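> Fold the following and give me the result.
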Amino acid sequence: MNLPNRITLARICLIPIMMFFLLVDFDFYAQLHWGSFELSVNHLIAAILFLLAASTDGIDGYIARKHNLVTNLGKLLDPLADKLLISAVLISLVELGRCDSWIVIVIIFREFAVTGLRQIALLEGKVVAASKWGKLKTILQIVAISLLLLNNFPFQFISIPFDDIAIWAAAIVTIISGVDYFVKNKELLQLDNA
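Purely as a prediction, here's the structure:
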């Protein structure tokens, strides 16, 4: 197994560890306090693990392309790891009451729909490459999730609900990017007349 695939597998392995810190209610439940700002230590650890896992996404792809290590396993694992990471955290944020469920449903629905489109493309021998909208969607989702995990740090000090703004922006761009993928690849969805 090559280095990019190991990095991708490490990202997948970080997910249950991150979920443990995010969802398990520790007895000591230590809190960080800074004025009116509070954050549990276990949620801080979960946020750090999320950022670490999210940062490996670009690294594995860069190494694979630069050193000609792109494999079919990597093509399968990389998007799977991304979807598992984002979905697991968003569902947990709903459980914790930090994110509206309808936003999470929209984001996860788009991820499944685009994954299905990519599967159809693969059956036709084509590849649906990531678009600019798709890349922006990923960045906004990572920013929004990070802010939600960190209780809107540092923006709560200036009373700007940037975590809410970011998750709304992520939802809107997620919808736009999904529509963009389907419009640009509509020929893949044509019914076979034979």
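> contacts and neighbour counts: CA atoms only from here.
Will do.
> Nearest spatial neighbour of S146, chain-adjacent residues omitted?
Of all residues not flanking S146 in the chain, A47 sits nearest, at 6.3 Å (Cα to Cα, 6 or more residues apart in numbering).
> Strands along the protein, start to end?
Using DSSP state E, the strands of the chain run over 31-34, 37-40.
> dump the residue contacts of K75.
Remark: with contacts taken as Cα atoms under 8 Å, 6 or more residues apart in numbering, K75 is in contact with nothing.
> Distance-wise, check it relative to R118.
11 Å (Cα to Cα, to the nearest Å).
> what's the answer for E124, then?
Using Cα to Cα, one obtains 10 Å as the distance from E124 to R118.
> what's the single longest helix in this protein?
When the chain is parsed with DSSP state H, its longest helix is helix 41-66.
> quick one: buried residues of that one?
By neighbour count, and taking 16 or more other Cα atoms under 10 Å as the criterion, the buried residues in helix 41-66 are 41-50, 53-54, 56-57, 60-61, 63-64.
> How far does it sit from its chain's centre?
A distance of 10 Å separates the C-alpha centroid of helix 41-66 from that of its chain, computed with Cα atoms, centre = their mean, to the nearest Å.
> Show me what it is packed against.
For helix 41-66, the helices and strands in contact under the criterion 3 or more Cα pairs under 8 Å, 6 or more residues apart in numbering; DSSP states H and E are helix 3-23, helix 72-95, helix 132-149.
> can you state the direction angle for the first one and helix 41-66?
Between helix 3-23 and helix 41-66, the angle comes out at 170 degrees (axes from the mean of the first three to the mean of the last three Cα atoms, to 10 degrees).
> elements contacting helix 3-23?
With contacts defined as 3+ Cα pairs under 8 Å, 6+ apart, the packing partners of helix 3-23 are helix 41-66, helix 72-95.
> Please give the structure of this sequence too, so both can be compared:
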Amino acid sequence: MNLPNKITLARICLIPLMMIFLLVDFDFFPSPIHIGNFSLAFNQLMAALVFIIAASTDGIDGYLARKNNMVTNLGKLLDPLADKLLVAAVLISLVQMDKVDAWVAVVIISREFAVTGLRQIALLDGTVVAAGKWGKIKTVVQIIAIVAMLLNNFPFAFIGFEFDDVAMWLAALITLYSGIDYFVKNRGLLHSSKA
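Just a heads-up that it's a prediction; the model follows:
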């Protein structure tokens, strides 16, 4: 197994650790961080750090695979799977914590399943469908929104601006748009003889 695939597997392995920090209430965690009216539980801070590390490995594994000619079928399967598992796990956890509305998680996760299905149809047709501009924008906005939620809207909480909510709404809208854009641009795959 090459280095990019090991990095991708590490990203998948970080998902349970992140969820433990978010969902398990350990008595030995330090007390929450308080600054004025702002409060952040230590476990949320740790989950945010794990999420940031995991999300940052996405670009690293792909870059190394392309630069060193290490692109493999396993990597093509694991990389998007790792991304979807990471985002789905954190969104479901945030729903359980009452920080994100369930419909937002459903929109984002459904888009990921739908696009994955379309990519599978493309592979059966012998076509590789690359991520488009809106897909990349979607990923960045989702990561920003999730981090803002995990950090209880830090630092925007100090000025009373609900950046985390705005970012999550924007993530849901861009996710929906990027999914529609993806299907419109690749609609020929749905009409091919093999589909």
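> related to what we said a few turns ago, turn the helices and strands packed on helix 3-23 of the first structure into TSV, including distance to S146 of the first structure.
Listed next are these as TSV, based on distance: least, Cα to Cα, whole Å:
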stretch	distance to S146 of the first structure
helix 41-66	6
helix 72-95	10
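> right, so of the ones you listed, which gets closest to Y181 of the first structure?
Put simply, out of those the one that sits nearest Y181 of the first structure is helix 72-95, at 15.2 Å, with distance taken as Cα to Cα.
> mean shift of the closest one relative to the second structure?
Compared with the second structure after fitting, helix 72-95 of the first structure deviates on average by 0.2 Å (mean Cα distance after the TM-score superposition for the first structure).
> Quick one: the residues in the second structure that that helix pairs up with.
Under TM-score structural alignment, helix 72-95 of the first structure corresponds to residues 73-96 of the second structure.
> in that stretch, what's buried?
Using 16+ other Cα under 10 Å, the residues of stretch 73-96 of the second structure that count as buried are 75, 78-79, 82-95.
> next one: stretch 104-122 of the second structure
Going by neighbour count (16+ other Cα under 10 Å), the buried part of stretch 104-122 of the second structure is 104-105, 107-112, 115, 118-122.
> hang on, the earlier thing: to I15 of the first structure, which of the helices and strands packed on helix 3-23 of the first structure lies closest?
For I15 of the first structure, the closest of those is helix 72-95, at 6.1 Å, according to Cα to Cα.
> Next, the angle from that closest one to helix 132-149.
Between the direction of helix 72-95 of the first structure and that of helix 132-149, the angle (the same axes, to 10 degrees) works out to 40 degrees.
> now helix 72-95 of the first structure, how far from the centre of its chain.
Its chain's C-alpha centre lies 6 Å from the corresponding centre of helix 72-95 of the first structure when counted by Cα atoms, centre = their mean.
> Next: stretch 188-195 of the second structure.
Taking Cα atoms, centre = their mean, one finds the center of stretch 188-195 of the second structure at 29 Å from the center of the full chain.
> distance of L76 of the first structure from W102 of the first structure?
Going from L76 of the first structure to W102 of the first structure by Cα to Cα gives 28 Å.
> and the spatially most central residue of the first structure, what is it in contact with?
What sits nearest the mean C-alpha location of the first structure, by Cα atoms, centre = their mean, is I86, with 3.1 Å. When contacts are counted by Cα under 8 Å, 6+ apart, I86 of the first structure touches Q141.
> For the residue nearest to S146 of the first structure, list the residues it contacts.
With Cα under 8 Å, 6+ apart as the criterion, the residues that contact A47 of the first structure are M18, S146, L149, L150.
> Trace the third one over to the second structure, please.
When the second structure is aligned by TM-score structural alignment, L149 of the first structure is paired with L150.
> Next, count neighbours for that match.
Counted with other Cα atoms under 10 Å, the neighbours of L150 of the second structure add up to 25.
> I'd say it and A47 touch.
Yes. The pair L150 of the second structure / A47 is scored as a contact, 7.3 Å apart, by Cα atoms under 8 Å.
> thinking again about what came up before, by how much does the longest helix of the first structure deviate from the second structure on average?
Averaged over the aligned pairs, helix 41-66 of the first structure sits 0.4 Å from the second structure after superposition, using mean Cα distance after the TM-score superposition for the first structure.
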